[in-house]
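In: Only the shape, not the letters, is given here:
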């Protein structure tokens, strides 16, 4: 049995850009990595340079799957099944400089998804929420502010 790749994760990562974990080569997307490099889940646990500077941890979670129709065919698998979830951007800025820079980065990331669709309009981005900052949650050197964006994939595969 061939296991599927996560098309939502791949679409978001391609849209934003990333560093190839095998070659460390930058794959250019729409996010400006000079503002704050993005680190995707399980690809690192801090600033890519090791310096104490702004960076963002990107995490994607989802609910698999919500049945949206009844009577679409012989068995339940023939119906429409949607997937929905949340993309989290955990913005880390150096501690002691205030929250303004963290808010700027968080809002910039959220704004990139406002009204955005992907995967032939099957993937849509919904409400965004900027949570309260939490100083030193990951590391005593950093201030953490998170922004989350709800998403829905229509007719998930």
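Out: Arrived safely, thanks for sending. Owing to the predicted nature of the structure, the values given are computational and were not obtained by experimental measurement. Numbers count the residues shown, from 1 in each chain.
In: Going by C-alpha atoms from here, please, whenever you check contacts or count neighbours.
Out: Fine.
In: so where do the helices sit in the chain?
Out: 7-16, 100-112 (DSSP state H).
In: try this one side by side with the last:
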């Protein structure tokens, strides 16, 4: 999983700027409505945390890399157009929008996770790669 710093920055950014659908984050309690409705399931995970500079102990820069998966869930059988539109609109929230020392790089609608059906829902995934510089001084 990603660092708390990366997760919190992405969480807060989405909550502040996205109102088109409900947002559901990992391991949150969410009751699906009786009539299927659009929502976005958010996963944030880190691939790597590595030392990027070599200097005095506890005075180095670390690089965290990871991905954000935004699974756009739409009612099954309604086509993929609305899911693609919502995924594109979500991508606009991260394009050229650094969050502190976090930068968002490659984005893909469908590459990281092909579209799938889950019961009454169809999932179209927007994958976003990020990197974040960390210069936290340890106690």
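Out: Now that the structure is in, tell me what you want to look at. What you see is a predicted model; the values in this text were computed from it and never measured.
In: which residue in the second structure lines up with residue 83 of the first structure?
Out: When the second structure is aligned by TM-score structural alignment, residue 83 of the first structure is paired with residue 64.
In: Please apply the same query to residue 92 of the first structure.
Out: Superposed on the second structure with TM-score structural alignment, residue 92 of the first structure falls opposite residue 73.
In: What lines up with residue 39 of the second structure in the first structure?
Out: Matched by TM-score structural alignment, residue 39 of the second structure corresponds to residue 55 in the first structure.
In: how deep is the closest residue in space to residue 19 of the first structure that isn't next to it in sequence tucked in, by neighbour count?
Out: Distances taken as CA to CA, 6 or more residues apart in numbering place residue 26 nearest to residue 19 of the first structure, at 4.4 Å, with adjacent residues excluded. Using other CA atoms under 10 Å, residue 26 of the first structure has 12 neighbouring residues.
In: any idea how far residue 18 of the first structure is from residue 26 of the first structure?
Out: Separation of residue 26 of the first structure from residue 18 of the first structure (CA to CA, to the nearest Å): 6 Å.
In: and if you look at residue 123 of the first structure?
Out: On the measure of CA to CA, residue 123 of the first structure and residue 18 of the first structure end up 20 Å apart.
In: can you check residue 11 of the first structure too?
Out: 12 Å.
In: Those two: who's more crowded?
Out: residue 18 (20 against 14).
In: Would you mind confirming that that one makes contact with residue 27?
Out: Yes: Residue 18 of the first structure is in contact with residue 27 according to CA atoms under 8 Å; the separation is 5.2 Å.
In: residue in the second structure matching residue 67 of the first structure?
Out: Under the alignment by TM-score structural alignment, residue 67 of the first structure pairs with residue 51 in the second structure.
In: What number of residues are in the vicinity of that match?
Out: 14.
In: Residue 76 of the second structure versus that one, what's the distance?
Out: On the measure of CA to CA, residue 51 of the second structure and residue 76 of the second structure end up 44 Å apart.
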